[in-house]
Each structure stands twice: as C-alpha cells, then as structure tokens.
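Chemist: this one's structure only:
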C-alpha cells in the first residue's frame, strides 16, 4: 500500500539556488520534448516513447546543454515521464492536450526517485541538496520504504516535499456486512455544505467570502503596480514591489485553501470513523458552478475534494462510499411511501407534504434519507449484507 506524506521544508540560500536550477531544468526538458513531439506530429513522424526521449536527452540534449548535468538526473527523467503520462491521457481520451510549463506561473515542482532520499534527524535528505530542514509533523511507518519525493515551491515562496511511501501492509478487505444504523446519507447543500438524513449539517464557513474584501484590496494594489510598470516600460522582473505584492496575494489565497482543506479533512475523518457506509450524490459540481451561476459558492465549499478524501479514508478502513446516480430523484421522492412527485421541482420549496401518504418532509433531510435507502439497495446488489 502506498501513501503520501507532505512536509514543509526550509532550504538555506544555497539549496534555494539549486532548487531554482532544478525547477528550471525540469521545465526546459518538458517544454523541449513537448515541442519535439508536436513537430514530429506535424511532419508525420513517429511519436517518440519516453525511453527514446530519455536516451536522446542523455546522449544529445545534455551534451548541447552541459548545465543540465548540474541538477538531479532523476528530476530530468521524471519530467520526460510526466510528459509521456500526459500524452497517454490524451491518447486514451482521459485528459487534454499537454501545455507548456511557464516560468512565471508561480508554482514549480520536480520529482525524484533516487534511493538516497531519506529522513535523517529532523531533515529530509535529497540528491544534490543534502539535508534540508523539515517540519516532520507525521511519522513514516517503520516498515515503510520511500519510493519518490516531489519538491514544490508555492507562489507564496514556501517549499514543500511530498514523500510517496510504500508499506507491505495490504489494503483492508471491504466489510462483508454493515449495519443500517451506520449508513449515512448526505445531500449536497450549497449554503450548509451538506444535510444528512438526521437533518444535521456542518455549516461551511465560506472562507473565500470571508477573505474576499481583503483579497480584492490586495489584488487591486497588484494590478496598479502592474499597470505602472507597463506604462513606464520597465520589466516586471525589475519591479521588486510588484513581486512582494504578488506573494502577499498568494499567501491570502493559500490561507483560504488551507482552511478549506483542514475543514474537509477533519470532517471526512470524523465521518469515516463513525459510519460503515456513506452515500452521496454523483452530482456534476463543475456544471453546477457554470450553468447555475453558483461558481463562487460551489468552489468555495470544496465538496468534490471532500468526496475524494472521504473515499480513501473509508477504503483504508474497509468501508464503503456509495455514489447514487446523478439522475436519481432524491428530492422528488417521498422517503415514507416511495412515490415520486414534482412538487419539489421548484428549488424554493424547502418543506412539502406528500399527496400520497400525507407525510411532511424537509426537502434536504428527505433527499438525504432517500440517498441512504438507495445506498442500502446498492450495497445489497453488491452482495453486502445490511443488518
């Protein structure tokens, strides 16, 4: 089983220079072979494999550009392999066309799988860098083996190292039975994040909206600095105040992202510990954000990220995450008699009474209860006993 452990690192000035060189070399090689593959396609030549590109890099490109030998060789190789993975996704229609990596985008990273990567006394030892001070807030299992390390630089200037650790422990087998009382249905709710079948909700804090005024003010300052530099004919690389302001904006954006990630991680961990199965809607959040003009609220909630975290945390415990079909009429169905009505087609209807059995329903709680019932049905079709 493989897991990732992400730590913040604090490189010194010499290590920062070497990291900048490595980021640049990995970006250069990626863009070089992206252009080469595009030229081969335009001229009708054969698409080069990752092995061919790597051999060409070692025999030709590094001879023409000796500075490529100054950095970690595994970072160069992995840049070529990442480009090949992007093309494989394109060929199998699971991703878009690979794009060039930009120098001034703000985010840089490279991956190394050197056997010399290890944790030594509060530091992470990396090739060409040596020991880099790290905040090791999580312990790697004693029987774990480091397979790769990804070093990244955020737009705010912070550095992180993600270690991929492999352990001989097998993935827990899914449970053969679950208790119906420990099956939870979650209905997505934009204002409150979700409502469960007990009519409880975690009340999302809307982090972006809370920081929106401050972020807008700092972004305006950055925009004015950009326009001033453009009007004076100066290069942005020469404008230190602009880059300081850019990092200030990036810090605010990263704080919003960390708050959202912390909320979803704690919530998903608590649910995964308490319940054997969780049922959610397979809703198209991207489509909802665009077509319904709910982009700010939907993206600020981070419900899609919450589902991903819930999926792997439940799987690590041998539990289930069930996704009901997006066309399942959870809001229109009476959870008491099962009759489907169009009363709730209007989103403004928050409470309704079933014309068939006369039961009174709260819209979101009724939908969550229907999702729970649908999840129990799906579990039984998969051969899982529901007690």
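Modeler: Okay, I see it. Worth saying up front: this structure is predicted, and the values here are computed from it rather than measured.

Chemist: for the rest of this, base every contact and every neighbour count on C-alpha atoms.
Modeler: OK.

Chemist: quick one: name whatever helix or strand follows whatever helix or strand residue 289 lives in.
Modeler: Per DSSP states H and E, residue 289 falls inside helix 285-291. From helix 285-291 onward toward the C-terminus, using DSSP H and E, the following helix or strand is helix 295-301.

Chemist: mind listing what's buried in the helix or strand that that following helix is followed by?
Modeler: Next helix or strand after helix 295-301 toward the C-terminus (DSSP H and E): helix 303-315. Buried residues in helix 303-315, defined by neighbour count with 16 or more other CA atoms under 10 Å: 303-304, 306-307, 309-315.

Chemist: how about the strands of the stretch 1-150 of the chain, start to end?
Modeler: 2-10, 108-112, 118-120, 123-126, 130-135, 145-153 (DSSP state E, counting those that start in this stretch).

Chemist: another one to put next to it:
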C-alpha cells in the first residue's frame, strides 16, 4: 500500500476512486473464487456476462431506469463516435447540426463533414470559446437529422448547465468529461456517449446510452463494426469487448451508489469547484479564470497567471509538492485542474492551500 498517493488532477486518463482500486486489487488474481482473473475469462462465459449485464443495469438504474433506452459498450473512444454518428444517422439529403463550443465539438464537426453534410447551429468561436453560445434558438436547417453538443469542454473549461428542447430532432451529446457528475434527465436525449477514462473507469471502453429505435436503424452499407445495430443486437458482445474496463466501470458505478448516487456526487463536486473558483476570484487578479463565470465547468477548472514564466514556475513547484496534471492543454496553455468525480475533496483543499502559498511568495 502506498504511504501517500499523488494529488492527481490529470485530464484523462484520470483519477479512480481508491476504494475501487483496492477492491479490484483484492480480486485481481482470483475473481470470485474462479481461480482466474476476469481478464483471463471468455467473454462468452456466464461469469463475465453477469458482470457485463450488471454494469448495464447499474448504469441505467443511476439514470432512473428510463424506458426504451439501452446501454452499449464500444471501443475507440469519443473520437470513433465522431465518425459513427454521421455514418449511422446522416442519410442522403440530411444534415447534422453542431453546436461549436471548443476543441472537442470542433473535432466532431470536422469528422461529420468528411462523411456528410454538417451545419453549425450555434457557435462561440468568435470569443475563442471562452463562453458558451445561446442554444435556446438554434439555427437548424430543414432535414436536420440530429443536433450534436459537447456538454463539457475539457480544454477550455466550459460546461452546459441545461440543454435545449430540440423537439422531434434527436439531441446527441458527448458527455465524456462530465457524465455522472450530477443528476440529469436522459430522456431529453436521443443518444449520449462518453469515453470512460474521466468519470466512469479506465481507458478502453466507451459508453453509449440511446433510444432503442435509434440504435436499431443503422444502414447496412457501412462496416459491421461501425453500426450501432451490431452492438444493440448482440448485447455489445459481437466481438471481444474490453472486458476488464467494463468490469471496472461496474465497480465505479457501485462506488457512485455508495457515495449517495448522482445527488451525493454532485454535492461534493460543487464543493470542490467552489473551493478552487473562490481562490481564483479572491486572489485580486493574481489568478484569472479563463471562461465566463456563468459557463464555468465543475470538472475542469482553467486559469491563468500574469505571464507564462510564472505559470511554468507554478507547474514546477506544484509537481515538487506532489500535484500532477496541472499544466493546461498545449493548444491553449495556462493551468487546468481536472476535478472529476474520483478526485477527493481533500486534494482540492490541498491545491487551494498551495495556490495561497504560491501567491504569497510571488505577488
């Protein structure tokens, strides 16, 4: 057992709950008396299938067991979803409408343009994505097949607090970096997807939750492994799934339940975010938040100092003090603390204290 764990603020792969890691460690070699690790088992066997199905059921239960929705476990991360969405849903003469909020929504839009017609329904690019656009009156052309949004931009540090009513047009949302950080009504979405490596588990599995009728309608002229219907018809077991990652997702979902469900998780997340944003806002300009205060993310806290030299010094000294992952994304610079579900409140308290001491030494 480590005597001291790092203060992990990595943007992804990211922190996992210590309780989960300890449980997994205890049954890593011998899973439930089988004499095997779960990584050694056939995905066709009853033991693994029970874990697989339990993970799906547990995920839906945290969403209130919505009728008509199904959970898929895929591979390839959100980046593969950027292509699967237009391949499956953009038929001839239809348009995918995209809300542009930052680096990840931009990648999704560019991928769609390679495969069909893509339209920008709203954007805050003219403000360098430092705020979110108004989505109450989206510019949707006729024959819009779906509206795509990114709920939380990890690089810029923005997060939607609510989503528009798109009527009969399915709303599809990339929730990779904030899924299950708070309660939400999944029935307002046609499909949501999330790479697991920020809030759900380790890298290697991508979770999709969608209306069953959407999943069943994939065209037959696209590759088998890129059809949602392939996974829907075969319970995500058409080929060998990322079994260990799915097992880990199930363990993280158990932990969320133990922490009071999504309501309990949100309470702690709000405390963590408030602690850091308070340090930024009360620093008399020493620290500067990057985005409009109304659109701040409770998952990725982005901020700047007076100049890049001081930011480099902050990163160097923070690493020496045991803080990991505070350097901002290379595309935007600055500083970023990713405070996903598994990051303990105590880590944020320690970071706030470090920010205070660094300010005292350098103002």
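Modeler: Alright, I've got the coordinates. Predicted model only: the values in this text are computed from it and were never measured.

Chemist: tm score of chain vs chain?
Modeler: The TM-score (TM-score structural alignment, normalised by the length of structure 2) is 0.24; 151 aligned residues with a CA RMSD of 7.0 Å.

Chemist: so which of the strands of the stretch 1-150 of structure 1 gets nearest residue 260 of structure 1?
Modeler: For residue 260 of structure 1, the closest of the strands of the stretch 1-150 of structure 1 is strand 2-10, at 17.0 Å, according to CA to CA.

Chemist: so what's residue 100 of structure 2 closest to, chain neighbours aside?
Modeler: Distances taken as CA to CA, 6 or more residues apart in numbering put residue 123 closest to residue 100 of structure 2, at 4.5 Å, once the chain neighbours are dropped.

Chemist: over to residue 348 of structure 2?
Modeler: residue 272 (6.0 Å).

Chemist: please report the distance of the one you found from residue 356 of structure 2.
Modeler: According to CA to CA, to the nearest Å, residue 272 of structure 2 and residue 356 of structure 2 sit 16 Å apart.

Chemist: swap in residue 276 of structure 2?
Modeler: 11 Å.

Chemist: how near is residue 288 of structure 1 to residue 257 of structure 1?
Modeler: From residue 288 of structure 1 to residue 257 of structure 1 the distance is 21 Å (CA to CA).

Chemist: tell me the first helix or strand C-terminal of whichever strand or helix holds residue 264 of structure 2.
Modeler: Element membership for residue 264 of structure 2 (DSSP H and E) is helix 261-281. Using DSSP H and E, the helix or strand that follows helix 261-281 of structure 2 in sequence is strand 288-289.

Chemist: contacts for that next one, please.
Modeler: 277, 280-281, 302-305 (CA atoms under 8 Å, 6 or more residues apart in numbering).

Chemist: report the angle between the helix or strand residue 346 of structure 2 falls within and helix 261-281.
Modeler: If you go by DSSP H and E, residue 346 of structure 2 is part of helix 345-362. Helix 345-362 of structure 2 and helix 261-281 are oriented at 0 degrees to each other (axes from the mean of the first three to the mean of the last three CA atoms, to 10 degrees).

Chemist: just the buried positions in helix 345-362 of structure 2, please.
Modeler: Within helix 345-362 of structure 2, judged by 16+ other CA under 10 Å, the buried ones are 345, 347-348, 351-352, 354-355.

Chemist: circling back to that earlier point, and the contacts of the helix holding residue 289 of structure 1?
Modeler: 294-299, 304.

Chemist: turn the buried ones among the residues you listed into a named PyMOL selection, would you?
Modeler: Per 16+ other CA under 10 Å, the buried members of the contacts of helix 285-291 of structure 1 correspond to this PyMOL selection:
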select buried, resi 294+295+297+298+299+304
